[in-house]
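[1] got a predicted model here, sequence first, then my questions.
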Amino acid sequence: MSVMTPTAPAPITPASTISLETATVRNWKPPIGLGVFAVIAMLLFTIGARSGVTIFRLSTDSDLIQLPALSADVTVVTIVVTVLLFALAAFSAWKTFQAKKTPLWLTVVFAALFLIAFLTWAAAGATIPVPGLLVGAVGLSAPLIFGALGGVISERVGIVNVAIEGQLLAGAFASAVVASITRQPVAGLLAAIVAGVLVSFVLAAFSIKYFVDQVIVGVVLNVLVIGLTSFLFTQLLSPNEALLNSPPRFPRLPIPILGEIPILGPVLFRQTIIIYIMYVAVAAVWFALFKTKWGLRLRAVGEHPQAADTVGINVNRTRFWNVALAGGIAGLGGAYFTLDSAGAFNKEMTAGAGFIALAAVIFGRWDPIRATLAALLFGFASNLQSVLSIVGSPVPSQFMLMLPYLVTIFAVAGLVGQVRAPAASGKAYIKS
């Protein structure tokens, strides 16, 4: 009979003596992207070299404080900036080699230098009105910002809002008709909100109550609104233009003192009431989303509806009313087209702005402030093609027309990379 002798337990190694090998993660996308753009700049400014002087006018004739215009020698600026771009790309590569992230300031400085060099090269021998360029960018960004804010709220609560285009177009149509009949632009503004909410009601009803795929409902709504407004424009607005399609526009309301700040004054503080509402909307949505009980419940429903339901939040009701709120905000963006920018309704006048706003939501990582900055970038790209066409840029007009959409594609596909949407976004909630 054999006797089993117990074996002594293995000695426990103190935690302080355990060496953990950490994997070194290096993200080479930023330095590669910056290097590619540096090479593009070198080829553009070398093969298509231009000479002369570009003048950047910093003040308008009505400014109280007149800033002197800046003159930039095209050859000097393009050479110096190209060298700096390669230096920044090399610095980014060095930081990546050390397994560190490329700083945000480096990307911002790189983009600013590239833009300055491109403007100097493209407008050689001409004058660029900087305040006019920026004012136009803010104007073209306004409907995108309203649409992006609506998209952020809707997706944060769990509903993919592909119908932003339809909400913008419905808001533009309703504001034009109501403001034309009442001769009150404020009434048109309220009508735009109601129109956006009505489109959102349809989106919410089919997505939340009947569990229809949210993307399909959004696409169908866009087609429906485009077809309906086009039909009504042809049958009603065009034959009765004086009565139904001649809305009064909001006047510009300069803010005293702030409107006299050089550059920023004409751009930000000599605007119409819709732009000022936009400023308030951006701040209000950000504060409400991240600093209030309402925002906490909204984000909880978009991230984990089961957990939100467990603590007593009515998930579907929260989704329904917040999607309606999102539609109302997007409707305000539609009112900008008719009550501020164009002054009348035209068929399909939004021209895909809703889809660019949706791209701004993704580019901004579902954050109101970042989405606003993304919308401003797209608006700036849109206005840039107009300004460069006026000053006689050598860049083909077809490419300039593509510029806003190229920026959109590059921003979403190249700059954002992998991002995580709200976990329950696009998923219908069925209470178990």
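    Alright, I've got the coordinates. Residues are numbered from 1 along each chain as shown.
[2] going forward, measure contacts and count neighbours with C-alpha atoms only.
    Fine.
[3] isn't Ala142 right up against Met278?
    Yes: under the criterion of CA atoms under 8 Å, Ala142 makes contact with Met278 at 7.2 Å.
[4] Ala41 and Leu84 touch, don't they?
    No: using CA under 8 Å, Ala41 makes no contact with Leu84, being 10.9 Å away.
[5] more neighbours, those two?
    Ala41 (22 against 17; other CA atoms under 10 Å).
[6] tell me how far the helix or strand encompassing that one lies from the chain's centre.
    Using DSSP states H and E, Ala41 maps to helix 29-47. Averaged C-alpha coordinates place helix 29-47 at 25 Å from its chain's average position (CA atoms, centre = their mean, to the nearest Å).
[7] and the nearest residue to Gly136 once chain neighbours are set aside, how far is that from Ala72?
    Leaving aside its sequence neighbours, Gly136 sits nearest to Asn383 (CA to CA, 6 or more residues apart in numbering; 5.9 Å). Plainly put, Asn383 is 22 Å away from Ala72 if you go by CA to CA, to the nearest Å.
[8] ok, now Thr229?
    Distance of Thr229 to Ala72, computed by CA to CA: 48 Å.
[9] which SSE is immediately downstream of the helix holding Ala41?
    Heading C-terminal from helix 29-47, the first helix or strand you meet, by DSSP H and E, is strand 53-57.
[10] let's bring in a second one:
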Amino acid sequence: MTHDLVYNILSLGVPFSVALLLASLGEMFNQRAGVFNLGCEGIMCMGAFLGFLPAFFLKTGPLAPYGIVLGFAVAAAAGVVLGLLFALVTVTFRAEQGIAGIGLQMLGWGVAGTLFRHFIGGVTGVEGLAAWSIPGLSRIPFLGGILFNHNPMVYVAFLMVPASWYVLFKTPWGLKVRAAGTEPRAADSMGINVNRVRYQALMLGGAMAGLGGAYLSLCQAKMFADDLVAGRGFIAVALVYFGRWSPLGVLGGALLFSLAQSLQLAIQVAGIKFPYEFAVMLPYVLVILVLSLARKARMRGPTHLGVPFNREMRY
């Protein structure tokens, strides 16, 4: 019983972490560039709906295999557009980032829900992205089913962790991103266009948040509903603080939250006598603890996080 329970928790926790991991990695680039995007939730909502739409309309017929691929592409494109919108408001117009983020969250959630009721009308499912077992590795006892028996987006998301680390710490563009969030005036004096870098980071972050939302509707739930994202966008922002603005730290935070989520599901399925309300609450308690520690973590983060850059003003 204990072996099966542990296996179920771990095997559910890995795919549950993907949407958070993608959104958190994108938010990490935003914050490294000096912008925190509380609108991540709204971008994920739009990505979840717009990613679901092509898969829903193309779920039958010869183009059915391309519906899911098109869905992910549309979700990423929508994320880029919303990232550009947020950049226009916060980078160009220098609006307060927290308020603008809440506005973007409300915009994405409201538009996605309205379009869903207009084009689809009710909860319905799609086939979704099927699991792909990695030959050989999936046969490893215990670990094979936990790590190597998932849909391709799970592998893509985990490969994004080393890719993000390489881009952030080993490329000229990554250096520009870190400079834009830490010492934007020094970066500007070296010829770096700080606002352009922040635009680029927000576009990348938006695309990844859109992919995270599409993962929820196409791979995890295989349906769309108004409450599908369920606060994961805000959790993604908190996980960046928890992970100390590092891809590996973000991965650890995403796994921690997803394992807590899978634990409460496993407890209910196993019929263990434990108040399920506390089990459901557990993942969000972890987020509160993360936010409570964020003040100390903030000292290690980008020094100009949340501060609009204006080369004509002294700080």
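    That came in fine, so what should we check first? What you see is a predicted model; the values in this text were computed from it and never measured.
[11] related to what we said a few turns ago, looking at the second structure, name the residue matched to the residue nearest to Gly136 of the first structure.
    Mapped onto the second structure by TM-score structural alignment, Asn383 of the first structure lines up with Ser262.
[12] can you tell me the element that match falls in?
    Applying DSSP H and E, one finds Ser262 of the second structure within helix 247-270.
[13] that helix vs the first structure, average distance?
    Aligned to the first structure and superposed, helix 247-270 of the second structure gives a mean residue distance of 0.8 Å (mean CA distance after the TM-score superposition for the first structure).
[14] helices or strands up against that helix?
    Applying 3 or more CA pairs under 8 Å, 6 or more residues apart in numbering; DSSP states H and E, one finds that helix 247-270 of the second structure contacts helix 2-32, helix 152-170, helix 232-242, helix 276-292.
[15] make it 6 Å
    helix 2-32, helix 232-242, helix 276-292 (3 or more CA pairs under 6 Å, 6 or more residues apart in numbering; DSSP states H and E).
[16] do you know how far Ser154 of the first structure is from Gly265 of the first structure?
    According to CA to CA, Ser154 of the first structure and Gly265 of the first structure sit 33 Å apart.
[17] which one of those two is surrounded by more residues?
    Counted by other CA under 10 Å, Ser154 of the first structure and Gly265 do not tie: Ser154 has more neighbours, with 29 against 21.
[18] please name the nearest non-neighbouring residue to that one.
    Leaving out its chain neighbours, the residue that sits closest to Ser154 of the first structure by CA to CA, 6+ apart is Val323, at 5.1 Å.
[19] give the equivalent position in the second structure for the one you found.
    Using TM-score structural alignment, Val323 of the first structure sits opposite Leu202 in the second structure.
[20] quick check: its match touching Asn30?
    Yes: using CA atoms under 6 Å, Leu202 of the second structure is in contact with Asn30, at 5.5 Å.
[21] the counterpart of Ile140 of the second structure in the first structure: how many residues sit nearby?
    By TM-score structural alignment, Ile140 of the second structure lines up with Ile261 in the first structure. Taking other CA under 10 Å as the criterion, the count of residues near Ile261 of the first structure is 16.
[22] also Val177 of the first structure?
    Residues near Val177 of the first structure, counting by other CA under 10 Å: 25.
[23] can you tell me the SS state at it?
    Assigned by DSSP: H, G, I helix; E, B strand; the rest coil, the conformation of Val177 of the first structure is helix.
[24] for the closest residue to it other than its chain neighbours, give its distance to Leu198 of the first structure.
    Among residues not flanking Val177 of the first structure along the chain, Leu244 sits closest, at 5.0 Å (CA to CA, 6+ apart). Note on Leu244 of the first structure: its distance to Leu198 of the first structure, by CA to CA, is 21 Å.
[25] same thing with Trp105 of the first structure?
    When distance is defined by CA to CA, Trp105 of the first structure is 42 Å away from Leu198 of the first structure.
[26] compare the two (neighbour count), which wins?
    Neighbour totals were compared for Trp105 of the first structure and Leu198, and Leu198 leads with 19 against 9 (other CA under 10 Å).
[27] what's the match for the more buried one in the second structure?
    Counting by TM-score structural alignment, Leu198 of the first structure corresponds to Val81 in the second structure.
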